[in-house]
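>>> Have a look at this prediction, sequence included:
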Amino acid sequence: MAWRFNLILSTFCFLPLLDLCLGSTIGICYGRNGDDLPTPDKAAELVKQHNIKYVRIYDANIQVLKAFANSGVELMIGVPNSDLLAFSQFQSNADTWLKNNILPYYPTTKITYITVGAEVTEVPTNVSALVVPAMQNVFAALKKAGLHRKIKVSSTHSLGILSRSFPPSAGAFSSHYAHFLKPMLEFLADNQSPFMVDIYPYYAYRDSPTNVSLDYALFQSSSEVIDPNTGLLYTNMFDAQIDALYYALMALNFRTIKVMVTETGWPSKGSPKETAATPDNAQTYNTNLIRHVINNTGTPAKPDEELDIYIFSLFNENRKPGMESERNWGLFYPVGTSVYNLDFTGKGVTEMAAGGNATNTTGPTWCIASSNATEADMKNALNWACGSGNVDCTAIQPSQPCYEPNTLVSHASYAFNSYYQQNGATDVACSFGGAGLKVTNDPSYDKCIYLTAGSKNTSIASNDSASTSMAISFQKQTGFVAWVPASLLMHLLLSFV
């Protein structure tokens, strides 16, 4: 159970009592198209070791289902495209599949979604007409078992299902898929199932680098793309693509269907022409994606809308066909060591390798504004840190201990460091589009105390010790610390009794 409080446009969780906050969820895709992968038991242990709670698999492999028994991990199970014909033709095929592949393991193994078909518009053979009948038969089988309200049925799609995605407000589904799209959307709306989509800004950048900036694809853009029809500002491609889908759904009058991202990510290695496929870019994309999602800020067109995503993928898969990047989307090598470091909580980068290959500093570090940054870049980064970055910038307000010297560099340095420490003190968290600089000398002065990892904002406390004694620390999943008077907290807690 989790309680949600709305205080001054922010959402806080009472973490001392609760393990989780209500809101968006982050999972991982567990593909097995490789001949050097660990056993399902070892894969499940790796997932549990890193506290991953949601996993998508692409079939109903019995060994995988057994491996996740009693793990608490929620599984999304796939019906492959090769089974669509059989599932769509005869109800008995769906009934038998459920009886043999799901019911013996449920609910010991938690199953919450069944995806019927995967990106059917992208496969050479035209199987799209089979999707809805197969979905209906799977749903009917679940209903006979009394599970149709506990296990949702949907199908996954590529962004190619749209004929237009920019500007987002002009998002529209391709007329080529009208024959199965409308009945599928009616099915989703009737059964409160999500529209599932696989979104890859990487491909948009790789295939059109002159039209798409790398920073925009990596959630690092300091500039804004404006939708001319709505005036909404977009700072990353992911949000723009999500909103294009929502506008496409609204254009067909399906306003209640939620969008779920069933695949997204970034490859760590590619062919010589795939210059953006690097470990640094993969880490940057997934780190920024996780922080963006757990902020629960939604998208420009759907602010505060919860968004569930699945990162692709758990392992590099050496048997996948295509370009080199296709075999290098994994967070882990098959031996269990991490390709790069990633923290699913969004609070910072942690050591994910089984044997350990994270880099650690020998002492504390801080992040300040770089003297080489332009005034405009520094100002934009400061505004972002104190806004979307969820930094408490009270200390740099007039009469507060870090207000003087009243300069852009000084104020930006304080805000940059606060964000840096709250998000794991990683190189990525000190980038600010090149405006940040990591240092080993403590920049604190007088009563202005620069945070270090795990410390509280004592610079505000030193200015008003009375208010400190009345406060209790609330912390979002992002690591943002706000100070709430104890009397207000008690009023909020009593309101739930």
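Received, thanks.

>>> From here on, just use CA atoms for contacts and neighbour counts.
Will do.

>>> which of the residues in stretch 134-143 are buried?
Buried residues in stretch 134-143, defined by neighbour count with 16 or more other Cα atoms under 10 Å: Ala134, Met135, Gln136, Asn137, Val138, Phe139, Ala140, Ala141, Leu142.

>>> cool, and stretch 56-75?
56-60, 64-69, 71, 73-75.

>>> residues in contact with Lys379?
Leu408, Ala412 (Cα atoms under 8 Å, 6 or more residues apart in numbering).

>>> May I see the buried residues of the helix or strand in which it is found?
Lys379 belongs to helix 375-386 when elements are defined using DSSP states H and E. For helix 375-386, burial by neighbour count (16+ other Cα under 10 Å) applies to Asp377, Met378, Lys379, Asn380, Ala381, Leu382, Asn383, Trp384, Ala385, Cys386.

>>> so the fifth one touches Ser223, yeah?
It refers to Ala381. No - Ala381 lies out of contact with Ser223 (Cα atoms under 8 Å); the separation is 10.5 Å.

>>> before we move on, what SS does the nearest residue to Ala129 once chain neighbours are set aside have?
Once flanking residues are discounted, Ala129 sits nearest to Phe180: 5.8 Å by Cα to Cα, 6 or more residues apart in numbering. The three-state label given to Phe180 by DSSP: H, G, I helix; E, B strand; the rest coil is helix.

>>> A further structure is provided below for comparison with the first:
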Amino acid sequence: MATGSFFVLGAGLLLCLLIAGVESIGVCYGINGNGLPALKDVVGLYQSHHIGAMRMYFPDQGTLQALRGTNIGVIVDVDDSNIAALASSADAAKGWVNANIIPFPDVAIRYIAVGNEIIPGNLAQFVLPAMQNIQNALNAANLQNKIKLCLLTCKWKWKVSTSVSTGVLGVSYPPSAGAFTDDARNYLQPIAGFLSGTGAPLLVNINPYFSYIGNPGQIPIEYALFTSAGPVITDGNLRYQNLFDAILDSTYSALEKVGAGGVRVVVSESGWPSDGGQAASPQNAQTYVQNLIGHVGNGTPKRPGAIETYIFAMFDEDRKQPQGTENHYGLFYPNMQPKYNLNVF
């Protein structure tokens, strides 16, 4: 999937910050829909509903302008079409930083994501050198240690990373056996080393919906929706009551196996569709999102502590092709009314 991240509040819907360092809930900002609100109204929606964080999938200048001074934390993605050029040219990376980062010192940019779900693939070879060149450009501009304050006085530094799907996992069961595929490991092992050196997290899109519809005979829907009455999987001393935790801990196990157990994971997308496919309904979407919000403050069996998580997505995206569940992840209609109520906190 490809969209951004925010906090939301609508007709009884409250998504507030979960603070543990810079950890928070965000909601993705998808723009591939008809009739979406003006940028100033979208940002106003975040502010009026205490939206804490956003993921945007390209450095849209209008959105960055609208975010000035809001303290909304932001993940800014690098367009896939630019990654090869940024990998091959330090000057190109400097130009990208000069155009998209330096002009916005009052935008709370948390992470720069070099690529979304392109490992493994034709562009995978360019991800690490592009990350390195962008980091060097930030260093040269003295931005790598620039501290920004959020609304509740938490602090963060801009970090360069990449976002991957859980397709990079070749083994995910049990979670302690988690390991990257051979192909993905060739790219992710050196990337994980880079992240270890800079203190940046790995961004991972975790969507139990896809795991469930891919194997509904073996995965109970309650396990995917956080509604299991008790543990479903026992892995040594650890017990797993939901699929989200199992996938995230499998990713941590895979990082440990490439010598990067200290790298933190930020969940850069997670959601459930309300239409367009098997088990896609407003009720299931509401159940998943509400339970996700309530859960991520606790962490996983393997890694207790708040999980910085970005919900997919703010609005439905009816222009996405092919048509299907990807068109139906929105929390809000284009008129900014909530699709369903989330009674949390």
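That came through, no problem. Values in this document were obtained by computation on a predicted structure and should not be read as measured data.

>>> re earlier: how many neighbouring residues does the residue nearest to Ala129 of the first structure have?
Neighbourhood size, Phe180 of the first structure [other Cα atoms under 10 Å]: 15.

>>> which residues touch the aligned residue in the second structure for it?
Aligned counterpart of Phe180 of the first structure in the second structure: Tyr187 (TM-score structural alignment). Contacts for Tyr187 of the second structure (Cα under 8 Å, 6+ apart) come out as Ile119, Pro120, Ala124, Gln125, Leu128.

>>> which of those also appear as contacts in the first structure?
Contacts conserved in the first structure for these, using both residues aligned by TM-score structural alignment, their matches' Cα atoms under 8 Å: Ala124, Gln125, Leu128.

>>> And the second one, which helix or strand is it part of?
This points to Gln125 of the second structure. Using DSSP H and E, Gln125 of the second structure falls in helix 124-140.

>>> For whichever helix or strand comes after that helix, buried residues please.
Going down the chain from helix 124-140 of the second structure, the next helix or strand is strand 147-149, by DSSP H and E. By 16+ other Cα under 10 Å, the buried positions in strand 147-149 of the second structure come out as Lys148.

>>> neighbours of the residue lying closest to Pro37 of the second structure once chain neighbours are set aside, just the number please.
Leaving aside its sequence neighbours, Pro37 of the second structure sits nearest to Pro334 (Cα to Cα, 6+ apart; 6.1 Å). Neighbour count of Pro334 of the second structure, defined by other Cα under 10 Å: 20.

>>> Please report how far Pro334 of the second structure lies from Ile31 of the second structure.
Going from Pro334 of the second structure to Ile31 of the second structure by Cα to Cα, to the nearest Å gives 10 Å.

>>> likewise Ile134 of the second structure?
Relative to Ile31 of the second structure, and taking Cα to Cα, Ile134 of the second structure is found at 25 Å.

>>> and Thr112 of the first structure, what pairs with it in the second structure?
Match for Thr112 of the first structure (TM-score structural alignment): Arg110.

>>> quick one on the thing from earlier: which residues are common contacts for Pro334 and Ile31 of the second structure?
Going by Cα under 8 Å, 6+ apart, residues that sit against Pro334 of the second structure and also against Ile31 are Phe315.

>>> Quick one: the helices in the second structure, in order.
39-48, 61-66, 80-88, 90-100, 124-140, 182-198, 208-214, 221-224, 243-257, 282-295 (DSSP state H).

>>> now the first one, how far from the chain's geometric center?
Once both centres are worked out by Cα atoms, centre = their mean, to the nearest Å, helix 39-48 of the second structure turns out to sit 20 Å from its chain's centre.

>>> Pull out the buried positions in it.
Those buried within helix 39-48 of the second structure under the rule 16+ other Cα under 10 Å are Val42, Val43, Gly44, Leu45, Tyr46, Gln47.

>>> Can you name the residues that contact the nearest residue to Glu324 of the first structure once chain neighbours are set aside?
Here the nearest residue to Glu324 of the first structure in space, its sequence neighbours aside, is Gly270; by Cα to Cα, 6+ apart that works out to 4.7 Å. Residues in contact with Gly270 of the first structure (Cα under 8 Å, 6+ apart) are Ala277, Thr278, Met323, Glu324, Ser325, Glu326, Asn328.

>>> and the fourth one, how many residues sit next to it?
Spelled out, it's Glu324 of the first structure. 19.

>>> What residue in the second structure is paired with Lys144 of the first structure?
In the second structure, Lys144 of the first structure lands on Ala140 (TM-score structural alignment).

>>> follow-up on the earlier one: out of the contacts of Tyr187 of the second structure, who's nearest Met314 of the second structure?
Ile119 (25.3 Å; Cα to Cα).

>>> Roughly how far does the closest one sit from Ala184 of the second structure?
Applying Cα to Cα to Ile119 of the second structure and Ala184 of the second structure gives a distance of 6 Å.

>>> got it, and Val127 of the second structure?
From Val127 of the second structure to Ala184 of the second structure the distance is 12 Å (Cα to Cα).

>>> The two: which has the busier surroundings?
Comparing Val127 of the second structure with Ala184 by other Cα under 10 Å, the one with more neighbours is Val127, at 24 against 20.

>>> Aligned counterpart of that one in the first structure, please.
Per TM-score structural alignment, Val127 of the second structure is aligned with Val131.

>>> Would you check that my belief about that match contacting Gly117 is correct?
Yes - counting by Cα under 8 Å, Val131 of the first structure does reach Gly117; the two are 6.5 Å apart.

>>> Next, show the common contact partners of these two.
Leu84, Ser155.

>>> Can you give me the neighbour number for the aligned partner of Ala244 of the first structure in the second structure?
Aligning on TM-score structural alignment places Ala244 of the first structure opposite Ser250 in the second structure. Counted with other Cα under 10 Å, the neighbours of Ser250 of the second structure add up to 25.
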